[in-house]
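Chemist: the sequence isn't on hand, but the structure is:
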């Protein structure tokens, strides 16, 4: 399958390099090209950039995009490498692997569903890659605008569901408690900046998550765990929040 957002512009040779890379290794289940901005085609785009990563606390970022900091494409990410997740804006996935792990989680509605899928694919023993020799241009914000409280709600809620569903049992509760505390700090940051709707969105996400906790917890039984979590690729061993907001590191190469 090639799953392509309707706000993506494709060049003439966008598909062949990705297909060739996937066919070269049968263990590769999903892939993405570089995701560039539609308005400024020399800049990486927020939704995937040059391949997705996750830090030790479950926060996601990309080669070419750390939080709101976007890099200019200077061919620094033109290689093909394994990543933690591939962008849903232009998502290549082998149909057999997609069906094997249950496809996208219908509970998510929107946002982070490709990350959850890639996580389950890796746990099943598959690889996820970013192919730097291909690119597409993404407008972004066609489902929900970036500055939208509903998007904030979905991102926070879906992140918690994804952690509960996929994290190994021996670290699960530490992760949930830590993320809940950090989400509280995020909500207070929104409140101090007079973003009351975002403050409420974070708390609404937690209310819904904990209200349906039993439902989300049962999803753990659907996840195949063929390899140990420590073997997953694309996980940054540090904290991206600490490195970015405390240490001031803005670019992927600085991590």
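Modeler: Thanks, I have it. Note that the structure is predicted; figures quoted are calculated from it, not measured. Numbering: from 1, shown residues only.

Chemist: contacts, neighbours, all on C-alpha from now
Modeler: Fine.

Chemist: part of a strand, is residue 77?
Modeler: No. Judged by DSSP: H, G, I helix; E, B strand; the rest coil, residue 77 forms no part of a strand; its state is coil.

Chemist: that one contacts residue 50, doesn't it?
Modeler: Yes. Applying Cα atoms under 8 Å, one finds residue 77 in contact with residue 50, separated by 6.5 Å.

Chemist: more neighbours, the two?
Modeler: Legend: neighbour count by other Cα atoms under 10 Å for residue 77 and residue 50, higher for residue 50 (33 against 18).

Chemist: helix/strand/coil for that one?
Modeler: Per three-state DSSP, residue 50 ends up coil.

Chemist: just checking, it touches residue 44?
Modeler: Yes. Residue 50 lies in contact with residue 44 (Cα under 8 Å); the separation is 7.4 Å.

Chemist: can you name the residues that contact residue 145?
Modeler: Under the criterion of Cα atoms under 8 Å, 6 or more residues apart in numbering, the contact list for residue 145 reads residue 151.

Chemist: for it, give its distance to residue 211.
Modeler: For residue 145, the distance to residue 211 (Cα to Cα, to the nearest Å) stands at 27 Å.

Chemist: need the contact list for the closest residue to residue 67 other than its chain neighbours.
Modeler: Excluding the flanking residues, the one nearest residue 67 by Cα to Cα, 6 or more residues apart in numbering is residue 61, at 6.4 Å. By Cα under 8 Å, 6+ apart, the contact list for residue 61 reads 52, 53, 54, 67.

Chemist: ok, the residue lying closest to residue 62 once chain neighbours are set aside - how many residues close by?
Modeler: Spatial nearest neighbour of residue 62, excluding adjacent residues (Cα to Cα, 6+ apart): residue 52 at 4.4 Å. By the criterion of other Cα under 10 Å, residue 52 has 27 neighbours.

Chemist: same thing with residue 1?
Modeler: 11.

Chemist: so what's it up against?
Modeler: Per Cα under 8 Å, 6+ apart, neighbours of residue 1: 92, 93, 94, 95.

Chemist: who wins on neighbours among these?
Modeler: residue 92 (24 neighbours).

Chemist: quick check: that one is in a helix.
Modeler: No. Counting by three-state DSSP, residue 92 is not found in a helix; it is strand.

Chemist: returning to what we had before: does the residue nearest to residue 67 sit in a helix or strand, and which one?
Modeler: Using DSSP states H and E, residue 61 sits in strand 60-62.

Chemist: and the comparison structure, right after this:
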């Protein structure tokens, strides 16, 4: 198991969550730490001093503005030294199970063409979160994005949910189209080769887009069911649900428009923009 790992998390008034996340790391990374493990927190809330992080060993970076999730990770990645070969991207409200980071590293270092691996993610009630999926098609992705909240049983959402790779009962790594950005271990060389996250995705879909570009660059995307983390689920965004819903729909449109950019898809892109825009308005009124 070789190569220094840098854990990068992003805080937006999430100090307590960051502390819990960092406290879970030593038991999760006993072997990894011997090769080198750096802790990096990007503070997207400039008015939050994060004073409780003093003494944790974490480097706190303050860009002076809210860069969004992917933009903040890019900001951190640009500061890392050449000795860092792996970037462990994690939400602040993730807690690592013992041995989980070591297990991710064991799988990731097994083949140089592996670009990113992700763990089994459990919700705080113990259920498994669908953190690994096939890439969404135009129909399933658009249908799910527009209709899943108002018509959960729609056929496009059913097709989207059937693409869940995290439902596996086996222990072998499973190839996936994309992995949840709540926790993913990315090969630094692969991350740099595709220019990191697309900063235009302020929140949501930045993980889908990154995994797709890694796959197109020839790297493998693997779900590792033998490594487990617990994700409390968006504690920094719960009080901003209307804004986050708008961000989700914007990112859904951006991803699908980016993937289906050819001129003959213009009518589809227009329909997507209108449909997701209306969905955002309805969602904001209900929030």
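Modeler: Received it, and whenever you're ready, just let me know what you need. In this text the structure is predicted, and so the values were computed from the model without any measurement.

Chemist: all helices of the second structure, in order?
Modeler: 15-23, 25-28, 30-35, 68-77, 100-108, 138-147, 155-162, 188-193, 206-216, 241-259, 266-286 (DSSP state H).

Chemist: which part of the first structure lines up with the shortest one?
Modeler: Under TM-score structural alignment, the alignment places helix 25-28 of the second structure onto no residue of the first structure.

Chemist: which strands and helices sit next to that helix?
Modeler: When contacts are defined as 3 or more Cα pairs under 8 Å, 6 or more residues apart in numbering; DSSP states H and E, helix 25-28 of the second structure packs onto strand 94-96, helix 100-108.

Chemist: in the first structure, which residues correspond to the longest one?
Modeler: Helix 100-108 of the second structure lines up with residues 14-22 of the first structure when matched by TM-score structural alignment.

Chemist: contacts for that stretch next, please.
Modeler: Counting by Cα under 8 Å, 6+ apart, 28, 29, 30, 31, 32, 33, 92, 131, 133, 134, 135, 136 sit against stretch 14-22 of the first structure.

Chemist: if you set the cut-off to 6 Å instead, what comes out?
Modeler: 28, 134, 135 (Cα atoms under 6 Å, 6 or more residues apart in numbering).

Chemist: report the buried residues of that stretch.
Modeler: 14, 15, 17, 18, 19, 21, 22 (16 or more other Cα atoms under 10 Å).

Chemist: ok now it, how far from the chain's centre?
Modeler: From the chain centre to the centre of stretch 14-22 of the first structure is a distance of 21 Å (Cα atoms, centre = their mean, to the nearest Å).

Chemist: now do stretch 163-179 of the first structure
Modeler: 17 Å.

Chemist: how many neighbours does the nearest residue to residue 60 of the second structure once chain neighbours are set aside have?
Modeler: Distance criterion Cα to Cα, 6+ apart; nearest residue to residue 60 of the second structure, sequence neighbours excluded, is residue 41 at 4.8 Å. Residue 41 of the second structure is flanked by 23 other residues according to other Cα under 10 Å.

Chemist: and residue 183 of the second structure, by the same measure?
Modeler: Neighbour number of residue 183 of the second structure under other Cα under 10 Å is 29.

Chemist: so what corresponds to it in the first structure?
Modeler: So residue 183 of the second structure corresponds to residue 90, using TM-score structural alignment.

Chemist: and residue 59 of the second structure, by the same measure?
Modeler: Residue 59 of the second structure maps onto nothing in the first structure, by TM-score structural alignment.

Chemist: residues in contact with the closest residue to residue 59 of the second structure other than its chain neighbours?
Modeler: Distances taken as Cα to Cα, 6+ apart place residue 40 nearest to residue 59 of the second structure, at 4.8 Å, with adjacent residues excluded. Applying Cα under 6 Å, 6+ apart to residue 40 of the second structure gives the contacts 7, 8, 58, 59, 60.

Chemist: now swap in residue 92 of the first structure and tell me
Modeler: Residue 92 of the first structure neighbours (Cα under 6 Å, 6+ apart): 1, 2, 30, 31.

Chemist: corresponding residue for the second one in the second structure?
Modeler: Under the alignment (TM-score structural alignment), residue 2 of the first structure maps onto residue 88 of the second structure.

Chemist: that match: neighbour count?
Modeler: By the measure other Cα under 10 Å, the count of residues near residue 88 of the second structure is 26.

Chemist: and the gap between it and residue 273 of the second structure?
Modeler: Taking Cα to Cα, one finds residue 88 of the second structure at 33 Å from residue 273 of the second structure.

Chemist: try residue 220 of the second structure
Modeler: Distance, residue 220 of the second structure to residue 273 of the second structure, using Cα to Cα: 32 Å.

Chemist: equivalent analysis for residue 39 of the second structure, please.
Modeler: Residue 39 of the second structure is 39 Å from residue 273 of the second structure, by Cα to Cα.

Chemist: ditto for residue 171 of the second structure
Modeler: 40 Å.

Chemist: what does residue 181 of the second structure give?
Modeler: Distance, residue 181 of the second structure to residue 273 of the second structure, using Cα to Cα: 24 Å.

Chemist: neighbour count winner among these two?
Modeler: Between residue 181 of the second structure and residue 273, residue 181 has the larger neighbour count (other Cα under 10 Å), namely 22 against 18.

Chemist: hmm, residue 208 and the more buried one touching each other?
Modeler: No. Counting by Cα atoms under 6 Å, residue 208 is not a contact partner of residue 181 of the second structure; they are 8.3 Å apart.

Chemist: picking that back up, residue 84 of the second structure is nearest to which of the helices of the second structure?
Modeler: Proximity to residue 84 of the second structure (Cα to Cα) singles out helix 188-193 among those, at 7.1 Å.

Chemist: okay, buried residues for the closest one please.
Modeler: 188, 190, 191.
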